[in-house]
Structure formats: structure tokens, C-alpha cells
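> predicted model and sequence below, questions to follow.
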Amino acid sequence: MTYHPRSEFMSVMMERGYLSDCTDYQGLDEALGNGPVTAYIGYDATAKSLHVGHLLNVMMLRWLQKCGHKPITLMGGGTTKVGDPSFRADERPLLTNAQIDENIAAMKRVFARYLAYGDGPTDALMLDNAEWLDGLNYLAFLRDIGRHFSVNRMLSFESVKSRLDRDQSLSFLEFNYMILQAYDFLELNRRHGCTLQMGGSDQWGNIVNGIDLTRRVIDTQVYGLTSPLLTTSDGRKMGKSAGGAMWLDPEMLSPYEFWQFWRNTTDADTGRFLKLYTELPVDECERLGALQGSEINEAKIILANAVTTLLHGSDAAEAAEATAREVFEKGGVGDDLPTVTVTGTELADGISIVQLIVRSGLAKSGKEAKRLIAENGARLDDTPLTDPGLIIDAGSQGGTIKLSAGRKRHALVKLGD
């Protein structure tokens, strides 16, 4: 449908490409125009860090706050114990309470880069659904909440239907997930006046359930808004690369590698990513995205600098750009490259170049590293690497070598203690 929003937040969502669907465009737009709206997105604590695939929705919360509304980051301390089955082929591995708590603590550091938390009317809140889910009485929950859910309707949602159509098992534990997520929305409305849930378009069924439950139990109007599930122009899932997930925590992925991920954006994606992942004016994003030939590379550097500055700060972005220019334009080593250290003890026994390629993150396995060498994609100190049996030993101790996979991925190996 074509809808022309009046509120600033809905205008931003539509103009910059964040909006996939909304349960009530006009109703939400009017609510946003009548004062601060409290909105949430839920994040299950399945890993120690968010990754680039989460960044679109984090930016939505950031824009919500910039437009004068109140964001809630809801940590799934309770729902992580169940696991979201949406569009998964198998059941998620179950984590211990200690693992969940550790993951939540690590994720909080990333959110603090994008949102201002506090007690003010538009300050962000960080909540944990274990607060209300851990103490539920099962029979009372079935009687008071479960009776509002139709199994027939739950089976019709695409996230469940796709699993069953492939004859893949869906446990009763997982089947409860959508009820618990719906209950989250009800509780957030009761406790914090939250009237909007946002999420990726794969969460549409869960969001609609929460809206329906809130209406049935406390007769309150709430809304849902979803973002598109992004793939890159070459068909890859956003946030994935040859080296694995693009983590947002600097302890899991260096600022340089994060910067380089954005610098390697395809020409066709540059303008779109500038709109979604930076705060540059839309006209400027479109101008940069329309550049041709070698000029588009400068647009990609602007993208990489802007996204890296938001997450890691301007100093990290400037250091990453300086390293990239040194490595790619001047043939230098670059002090900010990902670095691994090989101890003197290891060198005494000798360590294979294949192991070093894997340890530096340039390949996931020895098999992949050997294939990289066989296909002439690996280099040692900018010289093509042809011998997969090469051993680095004590004779090399005290130096630093540079390993490369292709033209754009590099790492340093420091030899000796």
C-alpha cells in the first residue's frame, strides 16, 4: 500500500528503507504524532555478541529515540531457555542459566553504543523477560493465557508451517515460544506502557499474536512494525562473510575487520546500506550510491567510516582507514590488522602454514586453507604461497609475517613471545 506518514519516525522508516510491513499504518502514525511512544525489540541471548544481521533493528531503535520516543531492548533471559523456532531447520541448542547471563552482559556493551539509557521519558530501558517468565505458574498460565491461542492458527504461520512442510520435527518446547513472545508484549504494555513491537519480517506471526493477546486480555490497542530481511545484491545473508559472522563486539571481531566488511560492500548495495546503517542525509546517500567506476570506492569508505564510528568510535574508524590505505595503496603491513601470536615453544616444534592460516581467521579449516593455497589465493608477505607443507620454525623467531587470502583479507602473525 501507499501511505504518506505525518510522524517523523514513520517518515524515516519509509524513506530510508526500514519498513516491510505494519499492522496499522495510520493508527501507529497518529500515535507517534501524539507524544512519546514506547517500543521494543526482543533479543534472545544465544551468543555473546550481536552481529551485523541485528544491526538493522538496532538502528531502528536508535532512530526511534532520535525522533523523541522511548526504546526498550528486551533481553530474552527467559525465552532463550526455549529457543525461537522461526524458519529454523532444527532445534536450537539449550544454554545454561550462567551462559545466558554471560551472553546478556556482553550484549549490553554493544547496545550502549547506539542508545542512551536512563530514567528520562525518552531514555532507553534494558529489560529481561526472565523477570516475568521465570516465575510463571504453569497451570495458571495455561488457564489465563493459553486459552486465547488457537493451535489451528498457530500452525498456519509461515515460520511453523515451513518446518512442518519439510517433515522436520518441532518440539512442544519450541511450539510454546510464540505464546511466550506474545506474553512479553502484554507484560511490557502492563508494566511500561509499551504499544509497539518491532522486529524482522520473520517475526510477523509472533508480533501479530502479541497484539491479539493484548487486545483480548486487557482490551488495549498496540501495534507491530517489521523490517525487511536483508540479503546482499549477490544473494548472501546480511552479516555473513567468508570468515564467518560479523560480530559487533570488538573482542570477537576487530574494528579493522568490521571496517573492512563495509568497505567490501558491492557497488549495487552501497546507496542502500548508507541509508540503513548510517545517519547521513538521504539525498547524500543516494548521490554517493549513484557514483560510478572508481568513485564508488570513496563512497564505500564513507560508509565504512560512518558505520564503524557509530559502533567503535571515530578513532577506530580513522585507524582502520589508515591501515587499509597502507596495506592496499602502499603495500605496507598495517599495525591495525588482525593479529595472532605464535609462542617460542610452538616455533621450537614448528607450525605449518596451513595451521597459521586457520588460526588467523583467513580460513575455517585446514581443508579450506589448502584449497586456498592450491587456487593461488594465499600469499605470505605479499608473495604467492604455493607449498601447503611449509613449516614456520624457530629460524623465523622474532619477526612478523603477513598472511593474505585474496586481495582484501589480511592478518599478521607475530613470531615468538
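That came through fine.

> please make it C-alpha for all contacts and neighbour counts, starting now.
Noted.

> using the three-state scheme, assign the residue most central in space within the chain.
By C-alpha atoms, centre = their mean, the chain has its centre lying nearest to residue 54, at 2.5 Å. Three-state assignment for residue 54 (DSSP: H, G, I helix; E, B strand; the rest coil): helix.

> please compare the first structure with the one that follows:
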Amino acid sequence: MDLIADLQARGLVHDTTDLAALKARLAEGPLGLYIGFDPTADSLHVGHLVGQLFMRRFQMAGHRPFPLAGGATGMIGDPGGRSEERNLLDVETLHHNVERIKVQLSKLLDFEPGPYQATLVNNADWTASVTMLEFLRDVGKHFTVNQMTAKDSVRSRIESEHGISYTEFSYMLLQANDFRHLYETHGVELQAGASDQWGNIVAGTELIRRRLGKQAFAVTHPLMLKSDGSKFGKSAGGAVWLDPERTSPYQFRQFWMQSDDQMVGTYLRMLSLKPLDELEGLLAEHAAEPEQRAAQRALADEMTALLHGRVAADHAARAAEVLFGGDPTTASADVLAVVAAEVPSVDLPGDVEGIRVHELLLSSGIAKSASEVNRLLTQKAVRAGNRVLDEDGLLRASDLLNGGFLLLRKGKRDFLVAKVS
């Protein structure tokens, strides 16, 4: 199966310019492509994965990806998908964000020297020195206002209460000029992006045709959506970030584990780098026994290992086992450290032998009163590791797990970890 056919089978092709010409060009040899992102935060989120892995598929097929950081366009903001103008970021913040995102991109694309190496470019490098008159002469004259206002996102903003500033209105032209610049300087012939970027991307192919007399290509992929049809992003709250300091590998893995049955097949086809026939076999297995969550487990494992590494993925999976009823006594110190980061935790100096559990449960908020602690102990509802505590609530030295961790559990889901020094 060729690259385009594979993308289509995965549901990753939404719109294209000249598909037959693009297929012919891909058959000729390596091609440069780019997808842009505006560094309005210091981390990408899961909604960006489709685009970055779209480039990864091209790289695996022998083409060169150019992820583009919008150091210039990020100062303005794309009006698409917004009802109001975004807050403008200063240069220092944008630079910081780009540097942080570089690390995340290195997990998704191969930047090692070679014929297909990825190259991170920043549109601030070629936009900052362009004067207003040069921009109007070299870019603006190739577009009509009619053409620009025909874009749905622009028209809806014009008709809204808040309107649209000239700053945001010009975003399409800046993105078009990025494509023209990359075509001339790096031989980038294809721009890809999410389906809501179609108007901006096609503006770039038009600018290349009018100024250079050359053919360039555009492909969009569908947005990654939740089961209710809403987008994943950072604006709606509850964002799942790619930076482990914002979303831990454990939380990242659990996000995929919680995928709806109706969406997990879509996510696997769009994101997994495994062959399609392997995925279809997995999804057939999942359909036969959905309660086993085989598809969610495979998706969570692959995405977490890809972004955070095999070791972190394994630790996150084992930590989930502990937190969902697995045996904590066989967990390594590293796994228990992951558990400690996800539940209330305290430091406990000295020996635990003979310590009563009451104060630990009260100070952590797991129990609200001394009478509740007594009731829980009477009901045999408190465990230290695998041991059900007696009514006296006394801890033993043998309750300590690997790494000096003490794991207390009330019922099935309330945990407290004490790190004993």
C-alpha cells in the first residue's frame, strides 16, 4: 500500500488540492513537507499529535518533515475557531515556548542527521525583517479582500459582536508567505494541517503559483475529536499536554485508557504507527471482548512509550495496576514513586513499627474524624500494602514496600503514600 492509500485508509485525508499530481510527485522521490504550530503555550497537547505523526509517516516513507514554529504568527493568532481575539504574547515568552516544544518534537520526529532528517524552522526568522511595504507589495497584492472574507472563520468573526482586528485578518497572508518562503529556501512542496486550516493552506499554494509559477500541494487531515464532537485543545480546559511536567506519563496513559469504545478505533488508525492489518486484527479482538479494553491498552501503551519512553510507559502501566487493585508488594521503588506522585503523599521520618494509622488518615483527608477512622478499622476497610489493619490501627515494619514506601488504602480507590526516611 502506498503512502497516500495508507493515509486514506486510516481516515487521515480530509481535503487535497491535486491528489493525482501529488501521488505522481511522491513517486518521483523525496519531498519536503511542513505543518505549522503556534507556540502559544510551552507544550503541545494531544490534539497536535495527529499532525506531528502525519509528518512522521511521511518521514518513514522517505520524505523530509519541516515542523514550523510560529514565532511570528504566534504573536498574532489565527482567528479560526475563536470568538474573540487572543491575548498577544511577547517575544521572550514565545521563544521560551519554542525551546520547550523542541524537546517534545524530538520524541515524535527524527532530527538525527541524514537524508530524511526533520528540521525545525521558525517563521520569526524570515518575517521579522520584512517591512510593511515589502509585505503589501510581495504578498498582499496577490489576494483580494473578497477571497479572504470568504473564509468561514473570518466571516463569522466579522459578523460577531467583537469583530476581527486587522492583525488577525492578516494571519492568512503570513501563513501563505511561510509556504512560499519554505518552497524557495528548502524545497518544501507540501503543506499539511488540520481540516480547519484549509483556507490558510490553499492561500499558500496560490501565492506560490502566482509569484513563482510553480505547483505546490495541500493536504488536510481531520481534527482529532472527542465522542461529543468537540476538539481537544488547551482553551476548553482539561488539556492533556505532551510535556511530562504538565501531564505526567501516568495521566497521559490513563487519558488513552479512558477512550470511548466508539472512538478508540478512530484514534488507533489516526495515531498508531503500526500496520493497518495489525490494527484491524486488534480492533476485531476488542469488538469481541470490549470489557478487556485491548484497544485502549494498545493505544495507551504505544502513545506513552512514543512520547515518554518505554521505561516510563511500563512504570505508568504498573502504577495503574497498583491503583486499580493489583498487588503493591511486588512493585518496584520506581513504580511506587509514580503512584506517590498521583495520590496524596507525605514524608514519614523514622521507623513505622507501632505507629497508629489514625493521624496519617486524618492529616491526609482520607478520613474526616477520629470516629470515622475507628469505624473504618472496625469494618476492615484500611490496608497497608496487602495487609488489612487490625482495629488498633498499628503499623508494622513489614508493611514497608520497596524503596521505603508505605501504601495505605481505604476501600478500593482512596490511597495515601508515605515515604519513610
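Here it is on my side, so go on. Since the structure is predicted, the reported quantities are computational estimates derived from the model, not experimental observations.

> identify the residue of the second structure aligned to the residue nearest to the centre of the first structure.
Using TM-score structural alignment, the partner of residue 54 of the first structure in the second structure is residue 48.

> ok, that match to residue 20 of the second structure distance?
With distances taken as C-alpha to C-alpha, to the nearest Å, residue 48 of the second structure is found 27 Å from residue 20 of the second structure.

> got it, and residue 197 of the second structure?
To residue 20 of the second structure, residue 197 of the second structure is 21 Å away according to C-alpha to C-alpha.

> quick one, which of the two is more surrounded?
Using other C-alpha atoms under 10 Å as the criterion, residue 197 of the second structure and residue 20 rank with residue 197 on top: 17 against 9.

> surely that one touches residue 219?
No - with contacts counted by C-alpha atoms under 8 Å, residue 197 of the second structure stays clear of residue 219, the gap being 9.8 Å.

> stretch 259-276 of the second structure: how far from the chain's middle?
Its chain's C-alpha centre and that of stretch 259-276 of the second structure lie 15 Å apart, by C-alpha atoms, centre = their mean, to the nearest Å.

> got it, and stretch 409-421 of the second structure?
With C-alpha atoms, centre = their mean as the basis, stretch 409-421 of the second structure stands 30 Å off its chain's centre.

> which stretches in the stretch 101-250 of the second structure count as helices?
124-127, 132-138, 145-149, 152-158, 166-169, 171-186, 198-212, 249-257 (DSSP state H, counting those that start in this stretch).

> using CSV, lay out those helices together with mean neighbour count and distance to residue 420 of the second structure.
As requested, the helices of the stretch 101-250 of the second structure are exported to CSV (neighbours: other C-alpha atoms under 10 Å; distance: least, C-alpha to C-alpha, whole Å):
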stretch, mean neighbour count, distance to residue 420 of the second structure
helix 124-127, 15, 51
helix 132-138, 12, 64
helix 145-149, 12, 64
helix 152-158, 18, 56
helix 166-169, 15, 55
helix 171-186, 21, 55
helix 198-212, 20, 56
helix 249-257, 21, 23
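
> how about the ones you listed, which one is nearest residue 73 of the second structure?
helix 171-186 (6.8 Å; C-alpha to C-alpha).

> quick one: closest of the helices of the stretch 101-250 of the second structure to residue 298 of the second structure.
Evaluated with C-alpha to C-alpha, the helices of the stretch 101-250 of the second structure place helix 249-257 nearest to residue 298 of the second structure, the distance being 8.8 Å.

> give me the mean deviation of that closest one from the first structure.
Following superposition, helix 249-257 of the second structure is found to deviate from the first structure by 0.6 Å on average (mean C-alpha distance after the TM-score superposition for the first structure).

> show me what that helix is packed up against.
Packing partners of helix 249-257 of the second structure (3 or more C-alpha pairs under 8 Å, 6 or more residues apart in numbering; DSSP states H and E): helix 294-308, helix 310-323.

> how does it look with 10 Å?
For helix 249-257 of the second structure, the packing partners by 3 or more C-alpha pairs under 10 Å, 6 or more residues apart in numbering; DSSP states H and E come out as helix 261-271, helix 294-308, helix 310-323, helix 333-342.

> okay, those in CSV with distance to residue 77 of the second structure and mean neighbour count next?
Putting these into CSV (distance: least, C-alpha to C-alpha, whole Å; neighbours: other C-alpha atoms under 10 Å) gives the following:
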stretch, distance to residue 77 of the second structure, mean neighbour count
helix 261-271, 27, 19
helix 294-308, 27, 21
helix 310-323, 34, 20
helix 333-342, 35, 19
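
> dump those into a markdown table; add distance to residue 250 of the second structure as well.
As requested, those are arranged in a markdown table below (distance: least, C-alpha to C-alpha, whole Å):
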| stretch | distance to residue 250 of the second structure |
| --- | --- |
| helix 261-271 | 19 |
| helix 294-308 | 8 |
| helix 310-323 | 5 |
| helix 333-342 | 7 |
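
> quick one, which of those helices gets closest to residue 178 of the second structure.
Nearest to residue 178 of the second structure among those is helix 261-271; the distance by C-alpha to C-alpha comes to 26.5 Å.

> where in the first structure does that closest one fall?
Per the alignment by TM-score structural alignment, helix 261-271 of the second structure matches residues 267-277 in the first structure.

> cool, stretch 173-189 of the second structure as well?
Going by TM-score structural alignment, stretch 173-189 of the second structure sits over residues 179-195 in the first structure.

> for burial, what's the neighbour tally of residue 230 of the second structure?
Look at residue 230 of the second structure: counted by other C-alpha under 10 Å, it has 11 neighbours.
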